[in-house]
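Colleague: got a predicted structure plus its sequence, pasted below:
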Amino acid sequence: MSDSFDCVTQYVFRICNEEQLCVHAGDAEHCEIMRHPTYERLRAKAIMMEGEPKPTRLWESMVAMGRLYDMRGDDKWRMIVLDCVISSLRGRSLRISRDLYVDLSDVRSDMFEAGLATWTETVRGVPPRRVPAVMRKTAIRAAYQRATDQTRETVFERPEDFLNEDGFPELSGLKASSLIHGADFRNPAVAEQLRGERNGALFHKNNCMNSVTRFHEDIRAGRRPDITARAAKAPMLARSNPFGPSHYYYISDFLPPFIGMPAAAEALGIPESAAYHMVRKGTFPCPPTRMGRSLKVPVRPLMHYMDIPDVIVHPDDVENGAAHASGLARQFRDPRRE
């Protein structure tokens, strides 16, 4: 009969399959390092021997990826870290069960729950390299607590029951003056148009509309299906066509996925030396990931922390907003009339 440890391992192997995992950037396409192991090899390297996980760069990168994916609402790397931590406790859980006369499944269930709770509690104030060791110690302490509190019952069935328990609130809208006068802003189509026009005006202000226009050409030509498919899943999109391609995209899709620490420090308004000091203390607001000898900061979590909305926009609205800002207002293009 499978216990919690087995369920977690089966779950992680199922979601990872035989794909190559990039522990540096999450996506191998954006990574500067070419060596990407399967999960079986990554797991074997992480839990090479039973005992306290050493604060290696591998563990540091795994924890950083877990924090990054948590911000996206994806549990993949969180569960990878949990599986590697609790797998190093298999022998210890057997000894606790045997020596203290406690059911093995209860011991492992307690260990898993404690590890998951510790993962959440160490988001702030604990450097990524120390998180696995803290999770392991907490899990062992929870298992010994079982022996002194036999009345508590804990049942573990599926790891999915514990996933996505943290909320991921949507970001607020941009605070800018309206480009649409006399319109009903409660109308989803109007709100959608306004959202795109405001961002188009910002793109124009930052002199990047040439790049945005080329990006839009790729979208309209169907060369970025991964981007448009992700945005099209959102509800209440006024021009989403169920019978044809969608042209919507998230603002972050136009931006680079990672930036260097100097650029991130500048965006946060802090000295670069202070940013590196915060990383070492585990207090940097966005989990950086290591690529070779340098640290890179993911853009989407940085936007989230800075309250920059990662909204869904339509190319037509963005271009109209840029035209408004440049004084060349054009009639709104509606693909439904074309």
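Modeller: Perfect, thanks for sending it.
Colleague: please count neighbours and contacts with C-alpha atoms only from this point.
Modeller: Noted.
Colleague: secondary structure element holding residue 41?
Modeller: Following DSSP states H and E, one finds residue 41 within helix 39-46.
Colleague: for the very next helix or strand once past that helix, name the packing helices and strands.
Modeller: Using DSSP H and E, the helix or strand that follows helix 39-46 towards the C-terminus is helix 57-72. Applying 3 or more CA pairs under 8 Å, 6 or more residues apart in numbering; DSSP states H and E, we find helix 57-72 packed against helix 76-87, strand 289-291.
Colleague: also this one, for the comparison:
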Amino acid sequence: MMPAPSLTGCKVVLRLLSWLLFLALALGGAAVWWVYTPMPVGNAALELEIEPGTSPRGVARNVEAAGVRVDARLLYAWFRVSGLDRRMKAGNYEIPPGTTPYSLLQKLARGEESLQALTLVEGWNFRQVRAALARENGIKHDSAALSDVDLMVRLARPGVVPEGRFFPDTYTYAKGSSDLAVLRRALHAMDRRLEAAWSQRASDTPLKSADDALILASIVEKETGRPSDRAQIAGVFSNRLRVGMSLQTDPTVIYGLGEKFDGNLRKRDLQADTPWNTYTRSGLPPTPIAMPGKAALLAAVQPAATRALYFVAKGDGTSHFSESLGEHNRAVNRYQRGQ
């Protein structure tokens, strides 16, 4: 028979178990404290890039390499214990001061990438759009070496002129995203806006297609000094299209001059024939001249009911509208020549 354990031996075992339990609780408490304690990041946010296919261990190493003063082995152990290690997503992230191992893992598991914002402004032409993209530091400039023609091929719109085809708005993107992805979103946004506007067109519109509406909207966008005048200006141009009058709008002439325009529109410019000179050619120009916003699109398809055929800037951002040439000439003398 085995001898019965002594009372002293039982006490030793119980004491050992108690110490082990205490140690486990202490380690567990320390682990919980560590998980919810901000990591040493510094005074500014750090950038973390995770390439597709990076392992959880590699992510932990990347965090340390990004400048976070943390033991990558300990961080990796936390990833594994959490059960979220396989849910972490590739991308570009920011690690701001105050980030804890817990909040970092949550961010990586949700794919909360750091975002940049690019604003495309109503009335910009495509040359200005490309210049804005070139100035963005956090974006991949995949379109930089592409011609306009090749760029539209990459966007699955071969043969389509890019002018006016992108909706002016603010677009957010993750650092490292392609500029083609931003352009694709803006392109599809304009598709939706144009389709919606064209479906609301007036029954007596002289416009033949949604593309015509886009062209007219771009002219309205450039001619509008005051939002309240948009529908009136669209009404003047619609009336001219109905009766076969030339549109005679300066912004189209300026667009046709391109980079040669020095800010001063001269009489010889109005007489120099280009496909966009609406003084020398009747009807709409062949392409839009800028990016119209939602309001300009709606004005183009729902112009004001007016008999006006002329308008002139009054110098305060508004326009004076006239039904006859005589009235228009008097308005020009008053507002433009101070007579």
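Modeller: Yep, it's here. As the structure is a computational prediction, the values presented were derived from the model and not from experiment.
Colleague: give me the TM-score for these two chains.
Modeller: Superposed pair, TM-score by TM-score structural alignment, normalised by the length of structure 1: 0.21. Supporting alignment: 130 aligned residues with a CA RMSD of 7.1 Å.
Colleague: still on that earlier bit, for residue 229 of structure 1, which of the helices and strands packed on helix 57-72 of structure 1 is the nearest?
Modeller: The minimum distance between residue 229 of structure 1 and the helices and strands packed on helix 57-72 of structure 1 falls on helix 76-87, with 20.3 Å, by CA to CA.
Colleague: quick one: that closest one to helix 57-72, angle?
Modeller: Helix 76-87 of structure 1 runs at 130 degrees relative to helix 57-72, counting by axes from the mean of the first three to the mean of the last three CA atoms, to 10 degrees.
Colleague: in the helix or strand just after helix 76-87 of structure 1, what's buried?
Modeller: Scanning forward in sequence from helix 76-87 of structure 1 by DSSP H and E, the next helix or strand is helix 90-100. For helix 90-100 of structure 1, a neighbour-count test (16 or more other CA atoms under 10 Å) marks 92, 93, 94, 96, 97 as buried.
Colleague: same for the helix or strand following helix 90-100 of structure 1, what does it pack against?
Modeller: Sequence-wise, the next helix or strand downstream of helix 90-100 of structure 1 (DSSP H and E) is helix 104-121. If you count contacts as 3+ CA pairs under 8 Å, 6+ apart, helix 104-121 of structure 1 packs onto helix 4-16, helix 76-87, helix 90-100, helix 131-148.
Colleague: which helices and strands sit right next to the helix or strand just after the longest one?
Modeller: It stands for helix 131-148 of structure 1. For helix 131-148 of structure 1, the following helix or strand on the C-terminal side (DSSP H and E) is helix 188-205. If contacts are counted by 3+ CA pairs under 8 Å, 6+ apart, helix 188-205 of structure 1 sits against helix 209-220, strand 312-313, helix 315-326.
Colleague: and helix 188-205 of structure 1, which residues are buried?
Modeller: Of the residues in helix 188-205 of structure 1, those buried (16+ other CA under 10 Å) are 191-204.
Colleague: can I get those in CSV including distance to residue 277 of structure 1?
Modeller: Output for these, formatted as CSV (distance: CA to CA, whole Å):
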residue, distance to residue 277 of structure 1
191, 42
192, 41
193, 42
194, 40
195, 37
196, 38
197, 39
198, 36
199, 34
200, 36
201, 36
202, 32
203, 33
204, 35
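Colleague: which one of the helices and strands packed on helix 57-72 of structure 1 is the most hemmed in?
Modeller: Neighbour counts (mean count of other CA atoms under 10 Å) averaged over each of the helices and strands packed on helix 57-72 of structure 1 peak at helix 76-87, with a mean of 23.
Colleague: which residues outside it are in contact with it?
Modeller: With CA atoms under 8 Å, 6 or more residues apart in numbering as the test, helix 76-87 of structure 1 has contacts from 5, 8-9, 12, 15, 43, 46-47, 53, 62-63, 65-67, 69-70, 111-112, 115-116, 132, 135-136.
Colleague: which secondary structure elements does the longest helix anywhere in structure 2 sit against?
Modeller: Counting residues, the longest helix found in structure 2 (DSSP state H) is helix 7-35. When contacts are defined as 3+ CA pairs under 8 Å, 6+ apart, helix 7-35 of structure 2 sits against helix 101-110.
Colleague: for the helix or strand following the helix it packs on, enumerate the helices and strands it packs against.
Modeller: Per DSSP H and E, the first helix or strand lying C-terminal to helix 101-110 of structure 2 is strand 115-119. Identification of packing neighbours for strand 115-119 of structure 2 by 3+ CA pairs under 8 Å, 6+ apart yields strand 170-174.
Colleague: can you give me the buried ones in the strand it packs on?
Modeller: Neighbour count says strand 170-174 of structure 2 has 173, 174 buried, by 16+ other CA under 10 Å.
Colleague: I'd like the next helix or strand past that strand.
Modeller: Per DSSP H and E, the helix or strand that comes after strand 170-174 of structure 2 is helix 179-198.
Colleague: tell me what angle that following helix forms with strand 170-174.
Modeller: Using the same axes, to 10 degrees: helix 179-198 of structure 2 against strand 170-174 is 150 degrees.
Colleague: any buried residues in helix 179-198 of structure 2, and which?
Modeller: 179, 180, 182, 183, 184, 186, 187, 189, 190, 194, 197, 198.
Colleague: can you pull the contacts of the last one?
Modeller: So the one you mean is residue 198 of structure 2. Contact analysis of residue 198 of structure 2 by CA under 8 Å, 6+ apart lists 210, 213, 301.
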